[in-house]
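Trainee: Just need the structure, nothing else, for what follows:
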Amino acid sequence: MRYILTGMLTLLLGPPGLTAQAQLPVLMTGGQSSMPPEWVDETTGHRLIRLTEAGNTRSFYFHNDPFLKSADGQDDLMVYYGDVEGVSQLFTINLGTRVPRQITSAPGRKRGEILGKKRREVFYQVQDTVFATHVDSRETRKVFVFPEDFKASITTLNADETKLAGTWASPEKDSILAKHPSKGEFFDRIFDAKLLHKLFYIDIETGELESIHAERTWLGHIQFSTTDPDLLMFCHEGPWHKVDRIWNIDIATKEVKKIHERTLHREIAGHEFWSWDGETIWYDLQIPRGETFYLAGYDVTGGAMKKYAMDRNEWSIHFNISPDQRLFAGDGGDPSQVARAEDAQYIYLFEPRGNRLQSTRLVDMQHHDYQLEPNVHFTPDQRWIVFRANFEGSSHIYAVEIEPYQK
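Mentor: As a prediction, the model looks like this:
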């Protein structure tokens, strides 16, 4: 089976001179402590490449787009995090040449990973200050400093790149996190506390901070629409079987709309993300939790829902959608995850067939520790899926070719 994107680039992730006919070792992925730069997964027959050499590199969260064109428009770049002397810094890598470039060097833990393709800037936060670094010039500017009475975090940039948005939480939340640092301890406690949370946006040009919505419940997973600059998706965090999780708000009118309402005891929906055309919100749907599994899509305009069924062992922590919106990818999961699947530790490609997803296993992830979520992304040319993994010990970023390897 071939997956072809009309007019796709001729990008080949490999050093000069490497061709598809070059002989590569066929190995168990993660079966040895140090994998070669390229190999063929012996379980799946797909070619893998390690994109980063230095340890402790991290690709973006699954719904944060990390790709943009090079300044000359010839190649695709990917933005990612890497540790430099124990400090997180931002890098780009040219996917045509595989040459990395460090673009930040300031001290301080950086969080946010928000890419503005039009501005060619990466937005991020260090403590209470929001910065933007230009991908090409590496010039960094201060965008905003949160006031003492409103310490918060940015998470998303709107479609016309004029506003950053995020959540503010009552300071009691930090106290809970400090006393109970593991997710198993703080998750229910924060939900049960019913603390005040607020959605806000920052106008990038004027520096105006505006609160747009408040509730005494845990708000998170904030994502602007990929096409509508006024449409913001957010979720009610907490145990998924206790919340109607997915919501939208129009930041101009302040109208709030529920996207999915549970109909059965222990039904869950979550890890939502936007389609590239902004017409659909996709999410993991289980009716009920841990028994039947779907990738569901909500039509933002008409309100209709479609859902694609999958088997337990095909369920993934996160899903993502291809640039042409015809295919999906998933990062699998280990038996400790909600699906309790015994054989789901794979990077998956999914193709809708009727009302089901047909899966192809791309990477055997049995040697990966799923405490680090792989967070899959299709490359812009749709030939590769990028993910992060720790099967060599530290975290690296890898790419797996969607087409089976041809010797």
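
Trainee: from here on, contacts and neighbour counts on C-alpha atoms
Mentor: Will do.

Trainee: So which elements touch the helix or strand hosting Ser175?
Mentor: Under the criterion of DSSP states H and E, Ser175 resides in helix 172-179. Packed against helix 172-179 by the contact rule (3 or more Cα pairs under 8 Å, 6 or more residues apart in numbering; DSSP states H and E) you find helix 183-193.

Trainee: Buried residues, the helix it packs on. List them.
Mentor: Across helix 183-193, burial judged by 16 or more other Cα atoms under 10 Å covers Phe186, Phe187, Arg189, Ile190, Phe191.

Trainee: next structured bit after it?
Mentor: Next along from helix 183-193, by DSSP H and E: strand 197-203.

Trainee: Near Thr97, how many other residues are there?
Mentor: Other residues within reach of Thr97 by the criterion other Cα atoms under 10 Å amount to 16.

Trainee: Same check on Asp72?
Mentor: Neighbours around Asp72, by other Cα under 10 Å: 6.

Trainee: where's it relative to Asp136, distance?
Mentor: 11 Å (Cα to Cα, to the nearest Å).

Trainee: And for Asn313?
Mentor: Remark: distance between Asn313 and Asp136 (Cα to Cα) = 42 Å.

Trainee: Between the two, which has more neighbouring residues?
Mentor: Asn313 (19 against 13).

Trainee: For that one, which non-adjacent residue is closest in space?
Mentor: Excluding the flanking residues, the one nearest Asn313 by Cα to Cα, 6 or more residues apart in numbering is Ala344, at 4.5 Å.

Trainee: Contacts only, for the one you found.
Mentor: When contacts are counted by Cα atoms under 8 Å, 6 or more residues apart in numbering, Ala344 is found next to Arg312, Asn313, Glu314, Trp315, Ser316, Gly332, Gly333, Asp334, Pro335.

Trainee: For the longest strand along the chain, buried residues please.
Mentor: What stands out as the longest strand in the chain, according to DSSP state E, is strand 394-404. Residues of strand 394-404 classed as buried by neighbour count (16+ other Cα under 10 Å): Ser395, His396, Ile397, Tyr398, Ala399, Val400, Glu401, Ile402, Glu403, Pro404.

Trainee: what's the answer for stretch 31-44, then?
Mentor: Result for stretch 31-44 [16+ other Cα under 10 Å]: buried residues Met35, Glu38, Trp39, Val40, Asp41, Thr44.

Trainee: thinking again about what came up before, got the contact list for the helix holding Ser175?
Mentor: In contact with helix 172-179 (Cα under 8 Å, 6+ apart) are residues Phe186, Arg189, Ile190, Leu195.

Trainee: Please give the structure of this sequence too, so both can be compared:
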Amino acid sequence: MTTSRRSALKALLAAPALGAATGAATSASAQTAGAQQLQPALPPAGQVPAWPAPNTAPPSTQETPHQPPQWSSPVPTDWIDQKTGHRIRRLTPDGGGKPYFYKNMFLPAKAGAPDLMVISTPQGISTVDLKTWALSVLVPDRNADLMFTGRKGRNVYYSVTEPGEAQLMDRAKTIYVIDVDTKRTRRIARIPNGAVNSVNADETLLLGFVAHGSEPLQPGVGDPRNRRFDQAEYAATGPDGKPLNFARAKGVRMLQRWAARYPMAIFVIDMATGERRVIHSTNEWIGHTQFSPTDPDRIIFCHEGPWHRVDRMWTMKVDGSDLRKTHTRTMNFEIFGHEWFSPDGKQVLYDLQTPRGQVFWVASVDLETGKRVYRRVEQNDWSVHYNVSPDGRMFAGDGGDGDMVAHAPDGKWIVLLRPEPIVDEDPSSDKEDQISVEYLRSERLVDLSNHDYRLEPNLTFTPDGRWIVFVSNMHGKNHVYAVEVARAA
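Mentor: Okay, here's the model as predicted:
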């Protein structure tokens, strides 16, 4: 490393974590911000990371670029995975997708009405009957972008983005809600930019975020999330001038975006009036804004960027109070993220690595008591995203390829993870205020050897816990699938 590059890297490492330093001030000012005008945050004071950020990626080790899955045979609709013995169903006839792993895609049960899941299809937004697996188009509009479903009513939320040259986040969107039983549609609000990605438990507030003046993660890409893999085709060269593989190129662009320190804001929208108000402003890169599934006033969100450089996980109340971190790094290169709420809303669960790429856990912290549980995961079971069953008794992961952080030699599987407590021979020595440790015993459910992980499978349990739903390109097109948790007879 040259002296100039070393100096630039030191400047990056010395940069303040602005979200923590300015949290109280920004929370107070946010409550007085104009309801309809999302005000940019003030530029950070003091030293900031160099821009553009230095490219510190190691040389690429990938000899050949990613190739999309090749599939020329008829695409199966119902089969038993020969390697795992679990039954798999393809739910979409001609392609489709679903929301992100922490976004609700199921509707509350109602007497006399079918239990439904909501997904995206080429025809628009569709429902899936969870007993018959029958698919029905709900919103016949290819421009309708499914966001999530409600937890109180049988409501589906979606947006329609206006056309234009700006990147997706910078274009105006109109937010709608439709009742699946009555088919009544209501316009909630129009936002000039930003994204909405959560609704609170009593369906009175929407939650979103906005960046001011930001650029796409991949230069020259206007709509970075409108591609086949739901993310940009990342490209970059390493310090040696050679092209980087996908994972490392993405890391370069993530570092650059983090260092740019664009002003950002978290806002809420009143469902009854459409009124917007800012609840948090910062120059940190904000993402993963989520409402608790049970507490209508509790929020979690993250500071995006290279995970070993950020204090990633945060929580706050909807009025901007009680802003605090939910995990503090205790070793160099410890990383944590892809956080989500437990079904009861009491805990935040997340991917933890101590250190990065070496020791893997699915961790949790109780937001009231602070109690932590670390659940050990083997290298080949590490996953891009994890999820938990509705009863909290089982976890699942969507795997990862050899380019990803775990560099797993055999990690391309959907896996079921059953927690087993690790009990000392002298249990009386255990202390409640210390971290509890469990081991996640894995069972492979789906062979994803033909899946291209530029499309992240995500995954979620059905409300009865009997199936796990995910998206895959293992048969060429993107499709939504469900795998049965119980092994086929």
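
Trainee: quick one: the helix holding Ser175 of the first structure to strand 197-203, angle?
Mentor: 110 degrees (axes from the mean of the first three to the mean of the last three Cα atoms, to 10 degrees).

Trainee: In the first structure, what stretch matches the helix or strand hosting Leu12 of the second structure?
Mentor: Secondary structure from DSSP H and E places Leu12 of the second structure in helix 3-14. For helix 3-14 of the second structure, there is no aligned range in the first structure, judged by TM-score structural alignment.

Trainee: C-terminal to that helix, what's the next element?
Mentor: Assigned by DSSP H and E, the successor of helix 3-14 of the second structure is helix 18-30.

Trainee: how many other residues sit next to the equivalent of Ala106 of the first structure over in the second structure?
Mentor: Matched across to the second structure, Ala106 of the first structure falls on Asp141, judged by TM-score structural alignment. One way to gauge burial is a neighbour count; for Asp141 of the second structure, by other Cα under 10 Å, it gives 14.

Trainee: Do I have it right that Thr301 of the first structure meets Gly278?
Mentor: No - assessed by Cα atoms under 8 Å, Thr301 of the first structure is found out of contact with Gly278, at 9.7 Å.

Trainee: out of the two, which sits in the busier spot?
Mentor: Gly278 (18 against 9).

Trainee: Longest strand of the second structure, counting residues only.
Mentor: Under DSSP E, the second structure gives strand 436-447 as its longest strand.

Trainee: Relative to Trp168 of the first structure, how far out is the counterpart of Arg276 of the second structure in the first structure?
Mentor: Under the alignment by TM-score structural alignment, Arg276 of the second structure pairs with Leu209 in the first structure. Per Cα to Cα, Leu209 of the first structure is found 12 Å from Trp168 of the first structure.

Trainee: can you list residues touching both of the two?
Mentor: With Cα under 8 Å, 6+ apart, Leu209 of the first structure and Trp168 have common neighbours Phe200.

Trainee: returning to that earlier point: tell me what angle the helix holding Ser175 of the first structure forms with helix 183-193.
Mentor: 150 degrees.

Trainee: Centre of the chain to helix 172-179 of the first structure, how far?
Mentor: Relative to the centre of its chain, helix 172-179 of the first structure is centred 26 Å away, using Cα atoms, centre = their mean, to the nearest Å.

Trainee: buried stuff in it?
Mentor: Lys173, Ile176, Leu177.

Trainee: Now which of the contacts of Ala344 of the first structure would you call buried?
Mentor: Looks like the contacts of Ala344 of the first structure have Arg312, Asn313, Glu314, Trp315, Ser316, Gly332, Gly333, Asp334 buried, using 16+ other Cα under 10 Å.

Trainee: Same list, these, but as a markdown table with distance to Arg262 of the first structure and secondary structure please.
Mentor: As requested, those are exported to a markdown table (distance: Cα to Cα, whole Å; DSSP: H, G, I helix; E, B strand; the rest coil):
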| residue | distance to Arg262 of the first structure | secondary structure |
| --- | --- | --- |
| Arg312 | 20 | helix |
| Asn313 | 23 | helix |
| Glu314 | 23 | helix |
| Trp315 | 19 | coil |
| Ser316 | 20 | coil |
| Gly332 | 24 | coil |
| Gly333 | 24 | coil |
| Asp334 | 26 | coil |
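
Trainee: how about a markdown table for those, with distance to Glu161 of the first structure added?
Mentor: What follows is those, written out as a markdown table (distance: Cα to Cα, whole Å):
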| residue | distance to Glu161 of the first structure |
| --- | --- |
| Arg312 | 39 |
| Asn313 | 39 |
| Glu314 | 36 |
| Trp315 | 34 |
| Ser316 | 31 |
| Gly332 | 32 |
| Gly333 | 34 |
| Asp334 | 37 |
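
Trainee: Show me what the longest strand of the second structure is packed up against.
Mentor: Using 3+ Cα pairs under 8 Å, 6+ apart: strand 436-447 of the second structure touches strand 372-377, strand 413-421.

Trainee: where's the counterpart of Asp284 of the first structure in the second structure relative to Asn387 of the second structure, distance?
Mentor: Alignment note: Asp284 of the first structure maps to Asp351 in the second structure; criterion TM-score structural alignment. For Asp351 of the second structure, the distance to Asn387 of the second structure equals 10 Å [Cα to Cα].

Trainee: Comparing the two, which shows the higher neighbour count?
Mentor: Neighbours per residue (other Cα under 10 Å) separate Asp351 of the second structure from Asn387, with Asn387 holding more: 28 against 23.

Trainee: How about the contacts made by that one?
Mentor: Phe101, Phe395, Ala396, Gly397, Leu459, Thr460, Phe461.

Trainee: which one of those residues is nearest Leu116 of the second structure?
Mentor: Phe461 (13.1 Å; Cα to Cα).
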